[in-house]
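1. Can you look at this prediction? I've put the sequence above it.
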Amino acid sequence: MKFRRQYLYFVTQNRYQSKMEVSISGLRKQCKNKDEAFLEKDLASKEPIGQFKAWYDEVCAAKQVLFPGAMCLATVSREGFPSARYVICTSFSKDGFKFFTDYSSRKSKEMDTNPNVAATFYWAACDRSIRIEGHAEKLPDEESTEAFKSRPLDVQAAVWASSQSIPIESKSLLGERQNELREKFLAEKEVPKPNYWGGYIIRPSAVEFWQAQSNRLSDRIRFRRPEHGEIPDGKLLHAGEDGWVYERLSP
C-alpha cells in the first residue's frame, strides 16, 4: 500500500507539472504608434554602419539603456547546434563590429570551425533592435594586446584567473586566484596579454533595423550585399551606398 501511494503521488505530481504553463503574452508593453514609423525617408545613411551609428547615438543620448554595446552573439558548432550569448561590442566601423574574448571558449572554438555568425543588439527602452549577419575574423595580435593593456588591473587579473567555459569547483577559488594575480602584477608593474585572449571582428553581409509598433506592423529595413546580377528596381529593392542595397521586409 505504501508503495502504491508513493507511485500514485508521483504520477499525479508529474501530470500536474506537465500541464503547468506560464503565459507571458499579456505582458506586452505599448510600443511606438503608426505616426512614429521608421520609413525609408528616415534613414540617416544609405549604408548600414552610418545608420547603426545614428541609432546608437540616440540610444546613448536617451540614457535609458545601461549597456548599449551589449551584443548577443550566435555561433554554430561543428555538429550544427547553435548557441548564443552576450558579449560587449567595443567598437564599430565600416569594416565591422569588434569584441574581445577567450580564444579557448566555446564561441571561439565554434567560430574557428564555422566563421559564419549572427549578432543582435536589443534596445527595449527605444523599441529597437539591430540584427547582423556576417563572418568573424580574428584581430591582429598587436590590436588585441593594445586592447588588453587598456583594461583595468582587476580585469586583466580576471582574464588570467579564468579559463572561460571550463567547469570550476567554486566562485571563491576564482576570487582567490584573481587576488593573487593582482598582487603579483602590482609587484611586477606589467601585465602581459595571455596568448589565449584576443579580439574578433564581424564583417557584416546583412544588417537589419527593426522598430516595434504597438499594432504589430513593426518596421524592418534590411541592408545586404546584392546577389550576382541583381539590379535595384527602386520599389522592392533600393540602391544604397558603398555597394549595399536595402529593402523593407514584412514584420
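-> Structure's in. What do you need? Note that the coordinates shown come from a computational prediction; the quantities given were computed from them, not determined experimentally.

2. okay, CA-based contacts and neighbour counts for the rest of this
-> Noted.

3. Can I take it that Leu217 is in a strand?
-> No. Applying DSSP: H, G, I helix; E, B strand; the rest coil, one finds Leu217 to be coil, outside a strand.

4. Could you find the closest non-adjacent residue to the residue nearest in space to the middle of the chain?
-> By Cα atoms, centre = their mean, the mean C-alpha position of the chain lies nearest to Cys72, the distance being 1.9 Å. The spatially closest residue to Cys72, leaving aside those adjacent along the chain, is Tyr86, at 4.2 Å (Cα to Cα, 6 or more residues apart in numbering).

5. Name the helix or strand for the one you found, please.
-> Using DSSP states H and E, Tyr86 sits in strand 82-88.

6. after that strand comes which helix or strand?
-> Once strand 82-88 ends, the next helix or strand along the chain (criterion: DSSP H and E) is strand 91-93.

7. Hey, what's the angle from the following helix or strand past that following strand to strand 82-88? Just curious.
-> Counting by DSSP H and E, the next helix or strand C-terminal to strand 91-93 is strand 96-102. Between strand 96-102 and strand 82-88, the angle comes out at 100 degrees (axes from the mean of the first three to the mean of the last three Cα atoms, to 10 degrees).

8. Tell me the first helix or strand C-terminal of strand 96-102.
-> Note on strand 96-102: by DSSP H and E, the next helix or strand toward the C-terminus is helix 106-113.

9. Against that first model, consider the following:
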Amino acid sequence: MRAEYGGDPDLDESWLADGWEPLLRNWIEQATRAGIAEPNAMTLATVEMSDAGPRPASRTVLCKGLSSTGVTFYTNYDSAKGEQLAAVPYASITFAWPALERQVTLRGPVRQVEPEITAVYWRSRPRTSQIGAWASQQSRPIASRAELDRALDDTTARFADVEQLPVPANWGGYQLRPETVEFWQGRRSRLHNRIRVALDAGNPNVSAMKVERLQP
C-alpha cells in the first residue's frame, strides 16, 4: 500500500509568480482534464466546541467559487459545519488529487458571502437540488430513509406551482480567505515538494505574499 511518486517537473517557487489562485485553478483544470471525478472536491475541517473542549471535525464539500480572495462553498447555516463556523470562524481546506500526486491546503478565516452572491449560485442549481435544500434539515437526526423521502415528496408538492424557488433563509455561501496556502507534490524517496504561501487573509496583492519551501 505504498506508491512511488515522481515523473512530472518539480514544483518550483516560480510557479507562484502570479499568486496562489492561478496555480490552484490550473491544478483543478488539469484534474478535470485527467478525468478525475469531482475535481473540485475538498476536505473542509472546522472546530467543534464541546464540553470536553475543542475537537476537529471534517467532511468533503465542493468548491463552488475560486478567486484571488478565497474559496467559496455552500451549505445549510444550521448544519453542523455551519454551527461550528459560527462558533469558530476559521477553517482548513484540502484539495487532494492522488492520481496526479498533488494536494493543496488552505487555512484562514471564514465568513458568509453576500446574499446577492448566494442568490446567483442558487439560480444555477438544478431544481431538484433546490428542493433537496428545502427538504433537508441538514445534520439533524431522522427516523428513517422513508421519512426523508416523505419530506422530499412534501416539499416537491409544496413548490409544484412555484417557478423560481426562493433561497432558504438558512442556506448560503461561505468563503475561506486564506492566510496560508500550501502546495504539495509527491516525489521519489518521500522527499516531496512543499511550497507554502503566507499572506494577509483575502489580500490578492502578489507583492504581499511570502513564498517558502518546506522540508517534507
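-> Right, received. Where do you want to start? Since this is a predicted model, take the numbers as computed values, not measurements.

10. Drop the TM-score for these two in here.
-> For this chain pair, the superposition-based TM-score is 0.90 by TM-score structural alignment, normalised by the length of the second structure; 209 aligned residues with a Cα RMSD of 1.7 Å.

11. Measure how buried the residue nearest to Cys72 of the first structure is and give me the count.
-> For Tyr86 of the first structure, the neighbour count with other Cα atoms under 10 Å is 14.

12. List the contacts of the alignment partner in the second structure of it.
-> Under the alignment (TM-score structural alignment), Tyr86 of the first structure maps onto Thr60 of the second structure. Counting by Cα atoms under 8 Å, 6 or more residues apart in numbering, Thr60 of the second structure touches Ala41, Met42, Thr43, Leu44.

13. picking up where we left off before, can you give me the distance of the residue nearest to the centre of the first structure to Arg131 of the first structure?
-> According to Cα to Cα, to the nearest Å, Cys72 of the first structure and Arg131 of the first structure sit 9 Å apart.

14. Need the residues touching each of those two.
-> Contact criterion Cα under 8 Å, 6+ apart; residues shared by Cys72 of the first structure and Arg131: Ala119, Thr120, Phe121.

15. Among those residues, which one sits closest to Ser45 of the first structure?
-> If you rank these by distance to Ser45 of the first structure using Cα to Cα, Phe121 comes first, at 18.5 Å.

16. Might you report the residue contacts of that closest one?
-> Residues near Phe121 of the first structure by Cα under 8 Å, 6+ apart: Pro68, Gly69, Ala70, Met71, Cys72, Ser129, Ile130, Arg131.

17. what sits against whatever residue of the second structure lines up with the first one?
-> Translated: Pro68 of the first structure. Structural alignment (TM-score structural alignment) places Pro68 of the first structure against Pro39 in the second structure. With contact taken as Cα under 8 Å, 6+ apart, Pro39 of the second structure is in contact with Ile28, Glu29, Ala31, Thr32, Trp97.

18. Could you dump these into CSV with secondary structure, distance to Gln164 of the second structure and neighbour count added?
-> Shown next, in CSV, are the contacts of Pro39 of the second structure (DSSP: H, G, I helix; E, B strand; the rest coil; distance: Cα to Cα, whole Å; neighbours: other Cα atoms under 10 Å):
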residue, secondary structure, distance to Gln164 of the second structure, neighbour count
Ile28, helix, 31, 20
Glu29, helix, 32, 13
Ala31, helix, 34, 20
Thr32, helix, 31, 14
Trp97, strand, 36, 21
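
19. any idea how far the equivalent of Gly70 of the second structure over in the first structure lies from Trp160 of the first structure?
-> Alignment note (TM-score structural alignment): Gly70 of the second structure maps to Gly96 of the first structure. Gly96 of the first structure is 28 Å from Trp160 of the first structure, where distance means Cα to Cα.
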